[in-house]
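**Q** Turn this into a structure:
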Amino acid sequence: MSPRVHAETPTRLDGSARLRALYSADDGGGPQIAFGFFDADLRARDVTDSGLSLQLDSTLVLDATGENERRFGATESFAQVRQLYAGHPLLDHQLELKLGRQVLREAGNAWVDGLTAKVDLGRVHVGIYGGLSPDPVDYKPDTDTIATGALVELQHEGLDASAAYNLVLRGDAVDRQFLFNRVHYRFSSALYVSSFLVFDLGREDEVSMWLGSVDYTPVSGFNLGLNLSRYSLAQYRDPAIYRSQLEPNQALILGDEIVDLVYDRARFSASFRFWERYYQYQSVEVKHRSQDNREAVGYTIGLRNEDVADTGLELDASARLHNGFMTDTLSLSLDAQLDVSPSLSLTTRATWFSGRTIGRATDRGRLFDESQEIYLFGLGAYYQPLRHHRLDLDYDGAFETELQDQRNQDNLFIHTIMGRYGYWF
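**A** Reported below is the predicted structural model:
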C-alpha cells in the first residue's frame, strides 16, 4: 500500500440541512397542530492531516401548539441526536476508531454512546463496540444501560454480508442479547437475493425478525419477486384473561399470563413493462398473527402510464382488496405527476377506502367498530431551481364518513399542509 500524501487531501464536507413545517386541523373540534422539524447531517472527512473525520445526524422538533399528536396526547419539543461521533484511522488506515454516539447498521442498528474499533482485512472487516445505550424515548444517555458487541463484514464479488452479536445490560442483569445477520447476494444480472435476520437469545430463543427476498428478472421488462418475513413485537397481556384492557396494543406485561405477538408474512409480486410507457404490477400477500391465530390476505393490482399521449403526464391507477385480521377493506387509488420543467413537478393523488369490521355482533366488535368510508386526496409541488436547493409543498385532505365508534357519530374532515426546504452541500 502506497503511503498517503496528506497535503494533497483537503478537508471534505458534505451533508444537508432540511426544514419541515406542518399544520393540521379538522372540523370535529380537535386541536390544531403546528410544529416544525429541523434536520441536519454533516460529514467532515480529513479534518486534520492524520485523517480525523466527524459525523452529525440530528433532528430538532419544535412543537408550536403543544399537540404533537392530534388524537393521542401531547409531546414536548425535543432534540434528537441520532449520531454524533469522531473517527480516526490508525496503522495506515487498517484500524479505525470512532468515539461518540453511533448507529451501527452492520450490527443490526445497534445504538451506543461509546467507542467502536474496526479492523480492515481487505474483503473482511472485524469490529467491536461498547458504551452506554441511549434512551430511545428522550435520546438522552442512559447510565444504567450498557451496550456492547462484536461484528464482522464480508464483501466479495456479488456478496455483501455482515453478522454481529449484541448484548444490552440494564443494571446488573441482561436486558437483551441477540444475533444479527444480513446477506445481499447477486447470482447474476437477473437474480438477486437478500436476507435480514435478528435472533433473540432471551427468555426463549427465537427469530424475532427475518426479512428475505428473491428478485428475478428472466427477460427484460418482466420481473418476479418473493418476500418472506417474520417479526415479533413486545409481549402483551392476553386479552382472553384481561378482558378490561381496552387498548391491548399499549398494554405492558402483567404476571405470567402473556402472549407473544408474532406476524408471519409472504408476498408474491409480478410486474411487466410493455409498449415502452406502460407498467403493470400486481401482488398477493398472506399474513398470519399468532395472538389470535388469524390470517389476512391482500391482493393489489395496478397500471401505470409513464407518458400519457406524449404529454409527459404520468398516471398510476391501482386497486387493493384486503381480507384483514378484523376488517375487510377495498381501496382504489389514482396518482398523477407532471414534470412542467426540469426543475418543477406537480402531483395529485386520490384514494377511496371502504372498511367493514369482522365480528360486529361480538362485544369487542361493537366496541372497536371501524366501519367507515374514507376519501383521501392531495396536491403537491416540488421545485428544485438549483442542484443544492429543493422546495416542496403538499396538501392532504381526509374525509372520514360513517364513524360509528363511541367517540364521534359525525363525519370528520382533516386538512394537513406541509412545506419542506432542503439544502444539500
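**Q** C-alpha only now, for contacts and for neighbours.
**A** Noted.
**Q** in what helix or strand does Arg364 lie?
**A** Arg364 is located in helix 363-367, with elements delineated by DSSP states H and E.
**Q** Which other helices and strands does that helix contact?
**A** Counting contacts by 3 or more CA pairs under 8 Å, 6 or more residues apart in numbering; DSSP states H and E, helix 363-367 packs against no other helix or strand.
**Q** Quick check: buried residues in that helix?
**A** In terms of neighbour count (16 or more other CA atoms under 10 Å), helix 363-367 has its buried residues at Arg366.
**Q** cool, stretch 114-130 as well?
**A** Gly114, Leu115, Thr116, Ala117, Lys118, Val119, His125, Val126, Gly127, Ile128, Tyr129, Gly130.
**Q** mind checking the end-to-end distance for that stretch?
**A** 6 Å (CA to CA, to the nearest Å).
**Q** which outside residues touch that stretch?
**A** 93-102, 112-113, 131-132, 146-156 (CA atoms under 8 Å, 6 or more residues apart in numbering).
**Q** Select only the buried ones of these in PyMOL?
**A** Selecting only the buried entries of these in PyMOL, with 16+ other CA under 10 Å as the criterion:
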select buried, resi 95+96+97+98+99+100+101+102+112+113+131+132+146+147+148+149+150+151+152+153+154
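**Q** quick one: which of the contacts of stretch 114-130 sit in strands?
**A** Those of the contacts of stretch 114-130 mapping onto strands are 95-102, 112-113, 131-132, 146-156, per DSSP state E.
**Q** immediately after the helix or strand where Ala17 lies, which helix or strand?
**A** Secondary structure assigned from DSSP H and E places Ala17 in strand 12-26. Going down the chain from strand 12-26, the next helix or strand is strand 33-45, by DSSP H and E.
**Q** Please generate a structure for the following sequence too, so the two can be compared:
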Amino acid sequence: MRHDGPVTNSTPLADLSADDLAARLTTVRGDYDALRSQGLKLDLTRGKPGADQLDLSNDLLSLPTSYRDRSGTDVRNYGGLDGLPEIREIFADLLGVDASAVVAGGNSSLTMMYQVITAMLLKGGPDSPRPWGEEPVVKFICPVPGYDRHFTMLAELGIEMVTVPMTPDGPDVDAVRALVDDPAVKGLWLVPTYANPTGSVCTAEVAAELMAMPTAAPDFRILWDNAYAVHHLTDDEAKSADALGLAAASGHPNRPIMFASTSKITFAGAGVGVIATSPENRAWYLQRLGFAAIGPDKVNQLRHVEFFGDADGVRAHMRKHRDLIAPKFAAVEDALSARLGGLGIAEWTVPTGGYFVNLDVLDGTASRVVQLAKEAGIALTPAGSAFPHGDDPHDRNIRLAPTFPVLAEVEAAMAGVAVCVELAALEKLTS
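**A** Okay, the predicted model is just below:
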C-alpha cells in the first residue's frame, strides 16, 4: 500500500505561487535549523532487531537441555549435513513445503545464497549446459527497489544486473518476460513476502507466471528469499505463494530455490538458515556442500527446536515481535502524514509486514534528503541503495528501517526526516 498521507488542508507545493514557495522555504529552513540545534544522534540505516526483540529469545542461552535429537543422535558430533529433521519440519510448516525439500544449515541464509551462486558459476546446476562461469556473460533480473545485499553479491561475483519494477503484487511479469528470451539471463532475485524495502507481497498469480514462463536459459533460477515469511505487522497475515508446487506443476521444478532463516526471529547472529528446493537441486546442493562441511551446528538447531517446539511456537513468538515493532511503523506513518500529507512531494508504503518502509521523494532530491538528515544527526541508508550499484536513476528512493531504535527515537528521527524531505523539495522547486 502506498500513499502520501490523508486528505488534509495542505496545498500541494507545486500549486503554490513563487512568493508563497519562497515564504514557506524560509519557514522550513527555520524548522531545520531548530532540528539541527537538538544535537540528535539517531540511526535508521539497518533493518536489525531491537534489543527488546532479541530479549524475547534469551531462553535460548540456557538451551538445549539435551545433546541428543529425537532419534538419539548425539548432536555434538559430526554428521547430518542436511540438518536436524525436527528443525526442517518446523521450517517446512512455516514455508508451506515438504520437510524433504529442506536443508537446514548455519545462521546465515545469505551465506547459502552465496554458496548456490558460486557453485553455479564454478560447476553449473543439474540442468546447466556448462558452468555459468564459462558463459560469455551472466545476467540476473533484479526487481527494484530491492535488497541491497542481493545486488552487492552479484556485483562482487561479476554478474550483470538488469532491473524490472517491483509492483505491489511482485515483479512486473511483462518486464521479466521481455528479458528471459536472452540466454545470458540466468536468474531472478525475489523477496516474495513483505519485500525489502517495498513490503510487496508476490501474489500466487504472479508467482505462477514466473514459474511457468519459457526462458532461453534451461538453468534459469529464481532465488526466492523468503526472509520475512512470518514477519507480520497486522492480523492480516500474508500467505506466501507455493513456489515449489507451482514450479513443479509447470514443468520447471528446479527453477526456484527458497531461502529463509531465523535471523530476525531469534538471535540475528546465531540463528538457523535453510534452503528448500526440488529433489534434484537439493541433492546437487548437498553434494557441493559436502566438500566444504561435515555438518551444521546441530546443537544450535536443537536449541531452536526446544525453544519453539513446533511451527505454532514460532508463530506465537512472532506475535510478540509484532507487538514491539508495529508501534514503530505506526510512528513512521504518523510523522510522514503529519508533515507531508497532501503536499505532493512524497509517497511512502504502509507495510503489513517485514522490516522497512519505502519512501519516494521528489525526483532529484533523495540524496539531498539524506545529506540534510546526516547534518541534523539522523543517519539514513544512502539514497539509491535499493538499486544495483546504488544507482537510482530518478534519485527519489530512500529505505527507512525503524525496528532497531527505541520508539521515542523513531518518533524523533521521523519528525526530522519529514522536515528534510520538505526542505529538499522546496529547494528544488525554488531553484
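**Q** Any idea what the TM-score comes out to?
**A** Between these two chains, after superposing, the TM-score reads 0.22 (TM-score structural alignment, normalised by the length of structure 1); 163 aligned residues with a CA RMSD of 7.6 Å.
**Q** In space, what's closest to Asp316 of structure 1 - neighbours in sequence excluded?
**A** Nearest-residue entry for Asp316 of structure 1: Arg304, 4.2 Å, with adjacent residues in sequence omitted and distances by CA to CA, 6 or more residues apart in numbering.
**Q** Burial check on the one you found, number of neighbours?
**A** 20 (other CA atoms under 10 Å).
**Q** isn't it right next to Leu334, touching?
**A** No. Arg304 of structure 1 lies out of contact with Leu334 (CA atoms under 8 Å); the separation is 9.7 Å.
**Q** Please enumerate the shared neighbours of those two.
**A** Contacts common to Arg304 of structure 1 and Leu334, judged by CA under 8 Å, 6+ apart, are Leu315, Asp316, Ala317.
**Q** Find the nearest non-adjacent residue to Ala266 of structure 1, please.
**A** Nearest residue to Ala266 of structure 1 in three dimensions, chain neighbours excluded: Leu228, at 4.5 Å (CA to CA, 6+ apart).
**Q** Next up, the contacts around the one you found.
**A** Neighbours of Leu228 of structure 1 in contact, by CA under 8 Å, 6+ apart: Trp210, Leu211, Gly212, Ser213, Asp264, Arg265, Ala266, Arg267.
**Q** Of those, just say which sits nearest to Ala40 of structure 1.
**A** Leu211 (30.0 Å; CA to CA).
**Q** Where does Arg339 of structure 2 sit, in terms of helix or strand?
**A** Going by DSSP H and E, Arg339 of structure 2 is in helix 311-340.
**Q** And Ala412 of structure 2, by the same measure?
**A** helix 407-429.
**Q** can you tell me how far Arg273 of structure 1 sits from Pro218 of structure 1?
**A** 13 Å.
**Q** ok, these two, which is more surrounded?
**A** Legend: neighbour count by other CA under 10 Å for Arg273 of structure 1 and Pro218, higher for Arg273 (17 against 12).
**Q** if I read this right, that one contacts Leu303, doesn't it?
**A** No. Using CA under 8 Å, Arg273 of structure 1 makes no contact with Leu303, being 9.8 Å away.
**Q** pretty sure Asn328 of structure 1 contacts Arg320?
**A** You called it Asn, but residue 328 of structure 1 is Asp. No. If you go by CA under 8 Å, Asp328 of structure 1 and Arg320 don't touch, sitting 10.9 Å apart.
**Q** Please enumerate the shared neighbours of the two.
**A** Both Asp328 of structure 1 and Arg320 lack any common contact, where contact means CA under 8 Å, 6+ apart.
**Q** quick revisit: just the buried residues of the host helix or strand of the residue nearest to Asp316 of structure 1, please?
**A** In this structure, Arg304 of structure 1 sits in strand 294-308 according to DSSP H and E. Judged by neighbour count using 16+ other CA under 10 Å, the buried positions of strand 294-308 of structure 1 are 295-307.
**Q** Report all helices and strands that the strand holding Ala17 of structure 1 contacts.
**A** Strand 12-26 of structure 1 packs on strand 33-45, strand 412-424, going by 3+ CA pairs under 8 Å, 6+ apart.
**Q** Deepest-packed of the ones you listed, please.
**A** Neighbour counts (mean count of other CA atoms under 10 Å) averaged over each of these peak at strand 33-45, with a mean of 19.
**Q** rewinding a little: for the strand holding Ala17 of structure 1, which outside residues touch it?
**A** By CA under 8 Å, 6+ apart, strand 12-26 of structure 1 touches 31-47, 412-425.
**Q** is it fair to say Ala379 of structure 2 lies in a helix?
**A** No. Using DSSP: H, G, I helix; E, B strand; the rest coil, the assignment for Ala379 of structure 2 is strand, not a helix.
**Q** Skipping its backbone neighbours, what lies nearest it in space?
**A** In space, Ala379 of structure 2 is closest to Asp43, 4.6 Å off (CA to CA, 6+ apart).
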